[in-house]
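Student: Provided below are the primary sequence and the corresponding predicted coordinates.
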Amino acid sequence: MSSQPSATKDELSHNIAVYTGSFDPVTLGHLHIIERASKLFDTLVIGIGINADKKSLFNPDERIELVQRICTHLPNVQVQTFDGLAVDFVRSLGAGVMVRGIRPLTDIAGEFTMMMANRQLDADIETVFLMADERFAHVSSSLLKQIAALSEDDDHLAKFVPRAIIPSLRAKLTALPN
């Protein structure tokens, strides 16, 4: 977790962007946003949020490993965990941009509200929205957990999550108490 001192306004870099989320687990929609954002910025940090009050399927170290596993082809992507406010984490990295992926209709109102709150907290950090590709507009972590629990066909699951994480997802779901 980040404990670095915060950057001043003049030290914030718009060449560094941060994409925050729970990534529990990382989906094809997340990966698509990561790949696109990695082309726009010199450095993209994937910030995996830690919320002790939220029941997660994967622990923070497992989520880091899963995201790193699917981003090996992206040399400018780094993965870190954080707790607390996303804008504080972004500033601690010296980044001037937050990347947010949005799905049509389902995320726009919530993401707009979050962006406005973040601007009140730190007006120097810009938010860039990347619209989810239509192939991934319906994908959510909760949906894929349901599909994984009900379907034993990895081809079905591979329509929602990177194939590289399917064994880990299956193992985690098998280990859960019924």
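Tutor: Good, I have the coordinates. Numbers count the residues shown, from 1 in each chain.
Student: hey, let's count contacts and neighbours off CA atoms from now on
Tutor: Fine.
Student: where do the helices sit along the protein?
Tutor: 28-40, 60-70, 86-92, 108-121, 141-150, 154-157, 166-175 (DSSP state H).
Student: Does the first one pack against any helices or strands, and if so which?
Tutor: In this structure, helix 28-40 makes packing contacts with strand 43-49, strand 95-102, judged by 3 or more Cα pairs under 8 Å, 6 or more residues apart in numbering; DSSP states H and E.
Student: Indicate which one of those strands is closest to residue 88.
Tutor: Proximity to residue 88, assessed across those by Cα to Cα, is greatest for strand 95-102 (10.2 Å).
Student: what about versus this one:
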Amino acid sequence: MNIALFPGSFDPVTKAHVDIVKRSVGLFDKIYIGIGVNSSKTSFLSIEKRQQMLRSVFEHEPKIHIIAYEGLTVDFCRSIDANYMIRGIRTVSDFEYEKGIAQMNHTLAPDVESIFIVSKPGYSALSSTIVREIMRHNGDVSQFIPKEALAFL
């Protein structure tokens, strides 16, 4: 069985995240969307709210499972029997950053392969960080967030 993990903060989930997941579904038997818990960062949304939001967005996709995790991502991959880690790439700087992480992950867990999915051009500037900043200033984020997620913001 080909199992993949798509890790991230999803704080909040964006249409770019959804696009990467939807384009990955046909490649794997099961995809875990892993919400990484980083105790050194202050989140905008609670873990519970992000789980609810993602479950709402992907409720009709039986291959997708939403779960929060803490610790090294490669260790979490092993715990769920994931052979693959999906990462979205928007820009050249994303690639450089993700390449370094993938190489370190490969050293730590050679059995987990990183798969890079390049974002569609319309999503290359879209990030959770930018969406959070718009939200902090009471801006309209509806064009950046899946409609199912808006109720959780």
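Tutor: Right, received. Where do you want to start? Everything numeric in this text was worked out from a predicted model, so none of it was measured.
Student: before we move on, back to that, tell me the most buried of the helices of the first structure?
Tutor: With neighbours taken as mean count of other Cα atoms under 10 Å, the helices of the first structure reach their highest mean count in helix 86-92, at a mean of 22.
Student: Find me the equivalent region of that one in the second structure.
Tutor: Here helix 86-92 of the first structure aligns to the second structure at residues 73-79, judged by TM-score structural alignment.
Student: Ok, stretch 120-128 of the first structure next?
Tutor: So stretch 120-128 of the first structure is aligned with residues 107-115, judged by TM-score structural alignment.
Student: returning to what we had before: rebuild the helices of the first structure as CSV, extending it with distance to residue 130 of the first structure.
Tutor: Shown next, in CSV, are those (distance: least, Cα to Cα, whole Å):
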stretch, distance to residue 130 of the first structure
helix 28-40, 7
helix 60-70, 19
helix 86-92, 17
helix 108-121, 11
helix 141-150, 18
helix 154-157, 24
helix 166-175, 25
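Student: excluding its backbone neighbours, what's nearest the aligned residue in the second structure for residue 48 of the first structure?
Tutor: Using TM-score structural alignment, the equivalent of residue 48 of the first structure in the second structure is residue 35. Leaving aside its sequence neighbours, residue 35 of the second structure sits nearest to residue 68 (Cα to Cα, 6 or more residues apart in numbering; 4.4 Å).
Student: since we're on the one you found, how many residues are nearby?
Tutor: Residue 68 of the second structure has 18 neighbours, counted by other Cα atoms under 10 Å.
Student: so can I have a markdown table of the helices and strands packed on helix 28-40 of the first structure showing mean neighbour count and distance to residue 60 of the first structure?
Tutor: Shown next, in a markdown table, are those (neighbours: other Cα atoms under 10 Å; distance: least, Cα to Cα, whole Å):
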| stretch | mean neighbour count | distance to residue 60 of the first structure |
| --- | --- | --- |
| strand 43-49 | 24 | 7 |
| strand 95-102 | 23 | 20 |
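Student: Having no further points to raise, I will conclude here.
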